[in-house]
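Peer 1: sequence and computational prediction follow.
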Amino acid sequence: MLKEYIDIGYTPDETDFVCEYHLEPASGISFEEACNHMAGECSIGGWSDISRLSPKLAEKLKPHVFYINKKKHIVRVSYPQDLFEFCSVSQIISTVAGNIFNSKMMTRLKLHDMTFPADPVSELWGPKYGIGGIRELAGVYDRPLVISTVKPKIGLDPATHANVAYQSFVGGCDLVKDDENLTDQKFNRFEKRVELTFKARDDAEEKTGERKMYMCNITAPTCEEMIRRANFISNIGGHYVMIDTIPTGWSSLQTLRDVTEELGLAIHAHSMSHAAFTRVGEHGISLYLITKLARLVGLDQLHIGNIADKVHENKKELMALHDCCVMDKVKSNEKMHILSQNWDGIRPTFPVVSSGSEPALIPELMKIFGKDVIIEFGSAIHTHPIGTVSDARACRQAIDAVLAGTSLEEYGKSHAELQAALNNGM
């Protein structure tokens, strides 16, 4: 029984789902025993030996533990595709990263990555717009897009919220969004905020001659309410909705993706809360896999972190997350626990770097990510010594300086807003 699922040297079929885990057995449990239990619990096994499956079906459905590295605590398992409901991300994750996390046979377990074969990839939506479609919506083709988050995130009334959005738009931001915990509170009701902020958007477009987009947070208690809010935004002339991914859940995200296909709305995804189970290197589910699932589900834009000290991710991880969002074929990277993935034409998700962005970081961000990135500015854009409009201008000026091949210091000599931001340590 110990070797029931262990099949070292097995070559996964091209239709198999392949997972890589970090696994640390509990005291008194051998590595092989823990591997065998994990594979069984994620498929046809369990705590008890139940022999009700026909030998033929059991052989067809059983997983294969085909790679074990005890020293590095790495295990790779190949799962037959018949174990999964292709179009259900919730079921897929419940299978390979579900009840097994409750097992006392291991002290730590982390699902690093998962390769999706061609059949399930073809049944999942993927982003409606992708990078090209978002650029067409925004009318921006040759530089990073700039987002501002209205701050303070909580406490503003709808009129003040709209005014902050207007200042951000006029200063040069392409996109303005709510923050993750602003939805429909008494001090800032959803419908009123939408109406006033879209009026601010229209006024800013008329003043600047540029397209502007407002991304209102439609996270809601139920899918029905989320859909109602999406329809409200579509009817008022919006092009975007924003959603809190982790609290909302995969099934609700897939429902939203279905709805936005008909409404013609892009989805901006805030990845807050992911660190509750991604941050520990040896336990949970990796941020890389969360990013992969977000693209499969069909989120058009996704926060992936930043190079600033505020967030946990490092530069190599951010580059990997960026590639996961935009590349059509991803090669395996053993050191980073990344498995190969062929996206089979699934549109890319536009990566958003956020949390701690400021004008001074733009040269490094563009060096790392190039032009196909959305740079989000939160508090930094609203603490400029001359005000929100000026810092929004400073952000655009910093991008212009990079595109012109000029240092920010040199460009700042003829651009007062950028110079003020640099002098203020922003």
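Peer 2: Looks like it came in fine. Numbers count the residues shown, from 1 in each chain.
Peer 1: hey, let's count contacts and neighbours off CA atoms from now on
Peer 2: Fine.
Peer 1: centroid-nearest residue for the protein?
Peer 2: Residue closest to the mean C-alpha point of the chain, counted by CA atoms, centre = their mean, is residue 302 at 3.8 Å.
Peer 1: buried residues in the helix or strand harbouring it?
Peer 2: Secondary-structure assignment from DSSP states H and E places residue 302 in strand 301-305. Residues of strand 301-305 classed as buried: 301, 302, 303, 304, 305 (neighbour count, 16 or more other CA atoms under 10 Å).
Peer 1: make JSON lines out of these and add distance to residue 347.
Peer 2: Output for these, formatted as JSON lines (distance: CA to CA, whole Å):
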{"residue": "301", "distance to residue 347": "11"}
{"residue": "302", "distance to residue 347": "13"}
{"residue": "303", "distance to residue 347": "17"}
{"residue": "304", "distance to residue 347": "17"}
{"residue": "305", "distance to residue 347": "21"}
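Peer 1: and the furthest pair within those?
Peer 2: Pairwise distances across the buried residues of strand 301-305 (CA to CA) peak at 12.5 Å, for the pair 301 and 305.
Peer 1: try this one next to it:
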Amino acid sequence: MAATRFDHSRIWKRFEPVMNSERIEATYLLETPMDPTQIAAVMAGEQSSGTFVRVAGETDELRARAGAEVLKVTELASVPEPSLESAYLERKAIHGPYRRAHVRIAYPVANIGHNLPTLAATVSGNLYDIGEVTGLKLLSLSIPQAYRSRYLMPSMGITGTRAQLGVIDRPLFGTIIKPNVGMCSHEIADLVETLCEAGVDFIKDDEVCANPDHAPITERVPAVMARIRAYRDRTGRDVMMAFNITDETDAMRRHTDLVTSEGGSCVMASLNWCGLSGIESLRKHTPLALHAHRNGFGAMSRHPLLGIAFDAYQAMYRLAGVDHMHVHGIGGKFVDKAEEVQAAAQACISPLAINGSDVNDRVMPAFSSGQWAGTLPHTFEAVGSTDFLFMAGGGILAHPGGPAAGVRSLQQAWDATSAGQSLNTSKTKALELQVALEFFGT
């Protein structure tokens, strides 16, 4: 006779795990045609000590010690059609309505240890494949301070990045190498020199330019850093360059060592393609600032009933030790709503652990995607402080007056914003800002 799914709700309510102070809490959005409370118990069992049938050795003591606990199920409005198909439900002829709920589950830290891939497997993993589920999204993670302390902190974070660049009382203004790819190393170095002279604080490679044949990293890094060092020696002002070192882990270590030997202070990696292990290994290898690019995150987040929301995502990569985190931009070219970008930035500038107060445990939110002088006031309002990196690629490089005028338009926009003036009020006194407003639009 075929085995039937074990009713975890009987045991995950009855036995409370013992290590209550050492648990990671995960919050989900669940959709199912069945009782959400029952499916929440299935989720807790699947991701801790249980499976679809009770097995030998699954004692009451073991479940009490290692079992996850359903803390809360808050049912929401149901929908008539499923968000995702399930052959399991089709075989059993189970149909809607499809009930939605917020579910919060606590997982014992002892099940996970210091192990980021296993943390991800525990709070996500097979949950997306459970037959009774027609929608599931991991919304957030609550990390206890003791568990946060098992991992490295950011090397620079907000405070260290500011100190490196000598910028204290305003946002950092940055840009991206454009065209994204195609230029050779000396052309990139020429552009970097121009941008340094223009007064930019931060420059980064595009995410698709890591080690191309036309600008190999072993050639590009020395060429670019020669210009940055010359500018630094002449002016006393530093410019941070985030070199894209995305690659397999050993290659990233080699590339990082090259940046270090050339006097650089920052490297960039594409989080989703290097993975938690790759980023954590990189953090352990270098004190350089890790600029975390989240390209590909939309594949995890855009569907409202599937994947991982930014709050949970940033928590795991902050445990890996990043210093800067991309949050996209307000009014930019990507899909994010303004409130989503704001929430992402607020998460970054807050300590990671529950009730955490360590100011060093904060990462610099990096705004990009269609940003220019006109989007700066909304960004400042959303963050509520000057602790952000504002990157304008085309907003600087496509300014009709050239890159220097593009940087000045950002500076002028900040002068107006910090003085409580609208950009339209101040534009008559600031030529570069006025040109930007006319060229890029309001």
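Peer 2: Happy to help now that I have it. Given the structure is predicted, the values throughout are model-derived calculations rather than measurements.
Peer 1: TM between them?
Peer 2: The TM-score (TM-score structural alignment, normalised by the length of the first structure) is 0.90; 409 aligned residues with a CA RMSD of 2.2 Å.
Peer 1: coming back round to it: quick check: closest non-adjacent residue to the residue nearest to the centre of the first structure.
Peer 2: Leaving out its chain neighbours, the residue that sits closest to residue 302 of the first structure by CA to CA, 6 or more residues apart in numbering is residue 269, at 4.8 Å.
Peer 1: go through the helix or strand that contains that neighbour and flag the buried ones.
Peer 2: Assigned by DSSP H and E, residue 269 of the first structure belongs to strand 266-270. Within strand 266-270 of the first structure, the residues that qualify as buried by neighbour count (16+ other CA under 10 Å) are 266, 267, 268, 269, 270.
Peer 1: corresponding residue for the fourth one in the second structure?
Peer 2: The alignment partner of residue 269 of the first structure in the second structure, by TM-score structural alignment, is residue 292.
Peer 1: can I assume its match is in contact with residue 324?
Peer 2: Yes: contact status for residue 292 of the second structure versus residue 324: in contact at 5.7 Å, counting by CA atoms under 8 Å.
Peer 1: counterpart of residue 207 of the second structure in the first structure?
Peer 2: In the first structure, the residue equivalent to residue 207 of the second structure is residue 180, according to TM-score structural alignment.
Peer 1: how many residues are close by its match?
Peer 2: Neighbour count of residue 180 of the first structure, defined by other CA atoms under 10 Å: 22.
Peer 1: in three-state terms, label residue 203 of the first structure for me.
Peer 2: Using DSSP: H, G, I helix; E, B strand; the rest coil, the structure places residue 203 of the first structure in helix.
Peer 1: quick one, what contacts the nearest residue to it once chain neighbours are set aside?
Peer 2: Nearest non-adjacent residue to residue 203 of the first structure, counting by CA to CA, 6+ apart: residue 166, 7.8 Å away. Contacts for residue 166 of the first structure (CA atoms under 8 Å, 6 or more residues apart in numbering) come out as 197, 200, 201, 203, 204.
Peer 1: can you find the partner of residue 166 of the first structure in the second structure?
Peer 2: Looks like residue 166 of the first structure aligns to residue 193 there (TM-score structural alignment).
Peer 1: just to check, residue 165 of the second structure is in contact with residue 236?
Peer 2: No: contact criterion CA under 8 Å: residue 165 of the second structure and residue 236 do not qualify, at 10.2 Å.
Peer 1: returning to what we had before: measure the residue nearest to residue 203 of the first structure to residue 193 of the first structure for me?
Peer 2: Residue 166 of the first structure sits 13 Å away from residue 193 of the first structure, going by CA to CA, to the nearest Å.
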